[in-house]
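Engineer: heads up, no residue letters with this:
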């Protein structure tokens, strides 16, 4: 820790010295930059340190605000990204609202780095991203970039398969307002109000959003009630942008993380076992408040300064406060689990009870980012650093018990704490060697310290004190053959620490390492474009999904020794006519553990090379976009995901079948001359051919005594499935003024 803070102090001294020098340079410059009135360019500086441009040797896709708006009817951001290359999405509730997830190139969600305005968003301990806490956040997104592979150096936990960096709403010059409402299947509705004052006195803007999304869910009782807000105040000058941003909200989601077995999938695919219990009369009941209830508030302050034609700096501060719980009814739980003492009731010893418990998270997260950018005709260089501190309390309460023994309400039956410090510095540069060759280099050093104390939810002492220092180099080259074609090649290394769950399950867990090689060709000719990219991702101790889940539905991972992912990604935009465009993409890959050793029927067996879990060999998508009128657009969106295993043993019982799903999207804009500038009508029919498919699940094994087995032990297997919604629709109207 001493070394960590010493390095941080040194970095601050360096940055303050740099800012002083740059200020002196700006004052003494003979020529002040004149072409800086475009506000959006200053907004984009917020994410320049974590994004790449079109010529960089990094595989990426950009998504604009306009593209997001076409299907933004309440579904979470992962679902809106479903048709991008190599992407597979899933929804616990089945309809894209509530708990959703995204996998890119088959890599687990924990391995996708998420930033918002350059601020890390991944949960510090689980490394996952809980999109449910960002209800209707798509309505406040200016643009986002999905980088596949390791990508460029970023803030927070490094990208280990993909990164998504989000830029929130840009400053607008003109005052505006928006009222958006949508309704659809499963009693889904979204209500959004947005406003912007525009630039007041050419310098100040206040903008904001209030949203409420609610849905009953496709899965029984998998309801979601998401309330959120976004507010920003901005000051902009010719060379200065200062933004104060506050966003957050509250989510109440009925649990649907248990999935269902194969027999139930065939007989009642919407069944939800969460909250099930048997009352005193022997009747099956469901506890009506088996919910996840969590609030999260983010406070960001950003200062972008352009000093002259060459230098600019960015400083970002963040504080996030998260708190909440999930509530469960528990039937016949042992007293010992909660520290209760045995009771004698009517002459009988009582040591079990029905009860209701809450398991809490209460955390604080602080981040400071700083970067400086130097750019001239041939060189674009960025260097800077990021420091974050996380402090999270984990505790459990019993709020009601049929037999409560000596306990008092709100007694904590376990209590622990986790602290994490993450410090990184980086330097990256694009250098144009000549008119054809551009070189890219990126060096990052990252130090992570993670400490835990107290008792975990398994009621065992949980003490971790680990410190990791990672060196992540990256390099690449882009060769521009002509105005229509360029080729690129890049190499990148990434290292990532284990999560809290992984330390709990295996005290000897190892960090994972990835060496990523990307080779690509980009072709453009007018409105036609074609991109081809080959990748080889070589892993050491990759933390692959085992297929199993814990008692709160989180997927478990373990080290897998040596493994690899290799494949080809193809994407194109094909204008068939001025009114009709095709937008296909396809990923063909092989994803293998080089050696898999498991215990089967009481004996260790080497299965050799096996498929990595949740890694289909084929993922493809296509959009047929028809625009018969300037204000009318219709799209047929298709997605195919090949078969995949939910475990790493290629067990037939763990296989998810391939699926092919089609959506239909229509938007019509009515220009008016009344109090509204325009009225936008949007329609979305998901799964128009009523495909009954499953995009996610879990798989595990158990041993039982068997006198007929040579070893006396037989291994059994279990599987669970998360069915997705059949045909459903969403309709929306947006009033712009």
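Structural biologist: The structure has been received and is ready for your questions. Just so you know, these numbers come straight off a predicted model, no measurement behind them. Numbers count the residues shown, from 1 in each chain.
Engineer: contacts, neighbours, all on C-alpha from now
Structural biologist: OK.
Engineer: And the helices in the chain, which stretches?
Structural biologist: Using DSSP state H, the helices of the chain run over 2-28, 39-44, 65-69, 77-80, 262-267, 500-505.
Engineer: residue contacts, the residue nearest to residue 676 when sequence neighbours are not counted?
Structural biologist: Distances taken as Cα to Cα, 6 or more residues apart in numbering place residue 737 nearest to residue 676, at 4.5 Å, with adjacent residues excluded. Residues near residue 737 by Cα atoms under 8 Å, 6 or more residues apart in numbering: 176, 177, 178, 675, 676, 677, 678.
Engineer: Let me have the residues you listed in TSV, extended by distance to residue 405 and neighbour count.
Structural biologist: Listed next are the contacts of residue 737 as TSV, based on distance: Cα to Cα, whole Å; neighbours: other Cα atoms under 10 Å:
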residue	distance to residue 405	neighbour count
176	60	15
177	57	17
178	56	18
675	65	9
676	64	14
677	65	15
678	64	17
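Engineer: Tell me which of those residues fall in strands.
Structural biologist: Under the assignment DSSP state E, those contribute 176, 177, 178, 678 to strands.
Engineer: try this one side by side with the last:
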């Protein structure tokens, strides 16, 4: 019997040795998570090798079982050597670390999350940005990121646009470009209309959801958007993209680069123009921008200057469409409306917003020791502009103008045209000292920033029907604001074992903010505040297997109130009244990740899946309650207890780059535990007669849909020709915090179609023709809105005034891209 068993084993051994398996995987940048197309993957001691595809994927078919050593290399990255015991079909996730600084670009490692951070993030690659970039603003290029909802004042994605992530608007989303803060220091908002076509100069974007890791600038209270501009191109190039579409929308740009000159220098640039009439009446946009950069790339030193600028002129569409007009005239725009001498409604032809913003960045990266480097930057942002408005029957006294006497008549009111100006400078420095051990088991960063904002706010009357004794450009208010923001943080990730990693992050931030002068309603808003915040974060990651991992993190964030929270709480007196408190967020994130490949789905078939849970607990969150200040401006008030919690699911299947299916779903619960609403009762002269308080329990936070999903199915119909269906769903949203169906945005679903055809003719590197059909099913929907409520003496009816921002029905954009 023993001899028989021995003989059987000997006979079966050749069969085992002849067993064949597939070995596949994906190669990415360890710093950014971006795919590395064209990376070399070689099986050592054989003649077998391959290069990665556009998504960083590679595959070897029909390999005999046994031990192999892979060598993976890519220009500018450290070579990786991986031992594999191949006993079954195996998929690998391989990361390469940037090598020396001679090919490194301006880095954003200090403010980015990695797989070791234990937090929730999505990396958007240059290819993903380019395939959607037909000229719409940046928020529309991020629409496929989980929990993202976008909207457009003009209705078609050009001009003023908005983005919310997990229900948090842009004032709660930290935005940086190359680690430099972009959020306005006072409003905390980011106005992408001031950065037209900026996406054409972007290398990649990381969207962190929740508090995320420590960053520079405004606190991340819903998410952060970390933008990296284009990296060094070793070869010279010239490119142009040109789009035309509905509503007379045009986009034209040229991009160029020298490649490396003398092996040390490189220069890149872009010029862009975007114009659109908009879907909403008179919601036109005229946008211009440029991007220029020049750099020195040495063996241990990189010095690079980056400048970009945007100039916008948009006809205002901020007021939205009254609810009663949605069904009869959904493109109505009432801004600039006035009545002529015949009682006919007319519109002022220059009711426009005009602004220019110039950015200057000087970046230095220096290798100090083999595993120690320094990254620093100086920056300056210059903003200047105004918006112009026609105002009917305004009190001259409110503009510091004396009454006008004509004969026996004293005139105290006049039609006039006003301009409200912003004139500001934002400058400072960022820094980061990075250290990693030779085996990369320990990575540490000591970083931060010092930033200073100096901004003037003032208004001028440029015309009045009755101008009194005023001079040309009569200035009727002025105030100056300064803000100093200092941040220092330390981060460390440590690989405790091959499977278990730990992450720690501690940030200290101090803010000094001063306002001096009068606001546009003649109130003295002079005041000064100081804040000191300590924001700890910690995370853990665990690798279940080569293709599965789990993570968890806990973070604390603190955020100062915005400018209007201070100015709107200010009384006519010199002292502040009911000064708002800062907000605090306690954020738990946990998730599971799966990445792999399988022969069951065909050669070069890859798949990924991620499930994430979050809990965001707010203390003293600032929300609008219906309360008004002493001149009728709406107030935001601190509420003690509110939270967001949810589940985000993301999955992708890619079949040899022929078929790609991706989906993400976000389920959330967004609640205020106790909320007091304030209702104002007005008499016949519109004076406040009474204030009624209404208590609510467990209401929904405004603008926070319980369900958001995005889906993409892209198929390569023939070589170079791809067709994609994009489908977006957004659940019901409330316009205020009362959960009333009388004040809500209806749920909506939108389908887009995208076609792209790429060829490589002999006379140029590449020619791409692309078509984007937005809202393919021609749905009428709104994506944003606002509301206010009034009561009147002797009338028990509650009057809700709802305004909405309708989005365009079916429309298209066609583009031609050429690369030389």
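Structural biologist: Yep, that arrived. Fair warning: this is a prediction, and the values are worked out from it, not measured in the lab.
Engineer: Can you report how many residues neighbour residue 683 of structure 1?
Structural biologist: If you count neighbours by other Cα atoms under 10 Å, residue 683 of structure 1 ends up with 23.
Engineer: Of all the helices of structure 1, which one is nearest residue 635 of structure 1?
Structural biologist: The closest of the helices of structure 1 to residue 635 of structure 1 is helix 65-69. By Cα to Cα, the value is 12.0 Å.
Engineer: State the span of structure 2 onto which that closest one is aligned.
Structural biologist: Using TM-score structural alignment, the residues of structure 2 aligned to helix 65-69 of structure 1 are 126-130.
Engineer: Check stretch 187-200 of structure 1 too.
Structural biologist: Under TM-score structural alignment, the counterpart of stretch 187-200 of structure 1 in structure 2 spans residues 248-261.
Engineer: Just checking the distance from that stretch to the centre of its chain.
Structural biologist: Computed by Cα atoms, centre = their mean, to the nearest Å, the chain-centroid distance of stretch 248-261 of structure 2 equals 23 Å.
Engineer: what comes up buried for that stretch?
Structural biologist: Neighbour-count burial for stretch 248-261 of structure 2, counted by 16 or more other Cα atoms under 10 Å, picks out 249, 250, 251, 252, 253, 254, 255, 256, 257, 258, 259, 260.
Engineer: With stretch 500-518 of structure 2 instead?
Structural biologist: By neighbour count on 16+ other Cα under 10 Å, the buried set for stretch 500-518 of structure 2 is 500-509, 511, 513-518.
Engineer: Could you pick out which of these are located in strands?
Structural biologist: In strands, judged by DSSP E, the following of the buried residues of stretch 500-518 of structure 2 are found: 500-509, 511, 513-517.
Engineer: Distance from the chain centre to stretch 790-807 of structure 2, please.
Structural biologist: Mean-position distance between stretch 790-807 of structure 2 and its chain equals 33 Å (Cα atoms, centre = their mean).
Engineer: Tell me which residues are up against it.
Structural biologist: 151-156, 279-280, 319-323, 326, 330-331, 679-684, 689, 742-743, 780-789.
Engineer: out of the buried residues of stretch 248-261 of structure 2, which one sits closest to residue 638 of structure 2?
Structural biologist: For the buried residues of stretch 248-261 of structure 2, the residue nearest residue 638 of structure 2 by Cα to Cα is residue 249; the value is 42.4 Å.
Engineer: Now that that closest one has come up, it's in contact with residue 279, right?
Structural biologist: No. Residue 249 of structure 2 is beyond contact range of residue 279, at 10.1 Å (criterion: Cα atoms under 8 Å).
Engineer: Would you mind putting the ones in strands among the contacts of residue 737 of structure 1 into a markdown table with distance to residue 106 of structure 1 alongside?
Structural biologist: Shown next, in a markdown table, are these (distance: Cα to Cα, whole Å):
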| residue | distance to residue 106 of structure 1 |
| --- | --- |
| 176 | 41 |
| 177 | 40 |
| 178 | 38 |
| 678 | 41 |
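Engineer: So which of the residues you listed is the closest to residue 138 of structure 1?
Structural biologist: Using Cα to Cα, those come closest to residue 138 of structure 1 at residue 178, 14.3 Å.
Engineer: where's the aligned residue in structure 2 for that closest one relative to residue 152 of structure 2, distance?
Structural biologist: Per TM-score structural alignment, the equivalent position to residue 178 of structure 1 in structure 2 is residue 239. Residue 239 of structure 2 sits at a distance of 29 Å from residue 152 of structure 2 (criterion: Cα to Cα, to the nearest Å).
Engineer: burial of the aligned partner of residue 688 of structure 1 in structure 2, as a residue count?
Structural biologist: Matched to structure 2 by TM-score structural alignment, residue 688 of structure 1 sits across from residue 776. Using other Cα under 10 Å, residue 776 of structure 2 is surrounded by 18 other residues.
Engineer: same deal with residue 171 of structure 2?
Structural biologist: The tally of other residues near residue 171 of structure 2 (other Cα under 10 Å) stands at 23.
Engineer: so who does the closest residue to residue 615 of structure 1 other than its chain neighbours touch?
Structural biologist: For residue 615 of structure 1, ignoring the flanking residues on the chain, the nearest one in space by Cα to Cα, 6+ apart is residue 106 at 4.3 Å. Applying Cα under 8 Å, 6+ apart, we find residue 106 of structure 1 in contact with 86, 87, 88, 613, 614, 615, 616.
Engineer: isn't the fourth one right up against residue 654?
Structural biologist: No. With contacts counted by Cα under 8 Å, residue 613 of structure 1 stays clear of residue 654, the gap being 9.2 Å.
Engineer: Between those two, which is the more surrounded one?
Structural biologist: residue 613 (27 against 24).
Engineer: So what does that one match up with in structure 2?
Structural biologist: Using TM-score structural alignment, the partner of residue 613 of structure 1 in structure 2 is residue 702.
Engineer: Find the residue closest to the residue mapped onto residue 385 of structure 1 from structure 2 in space, skipping its chain neighbours.
Structural biologist: Using TM-score structural alignment, the partner of residue 385 of structure 1 in structure 2 is residue 448. In this structure, residue 448 of structure 2 finds its nearest non-sequential neighbour in residue 488, 4.2 Å apart by Cα to Cα, 6+ apart.
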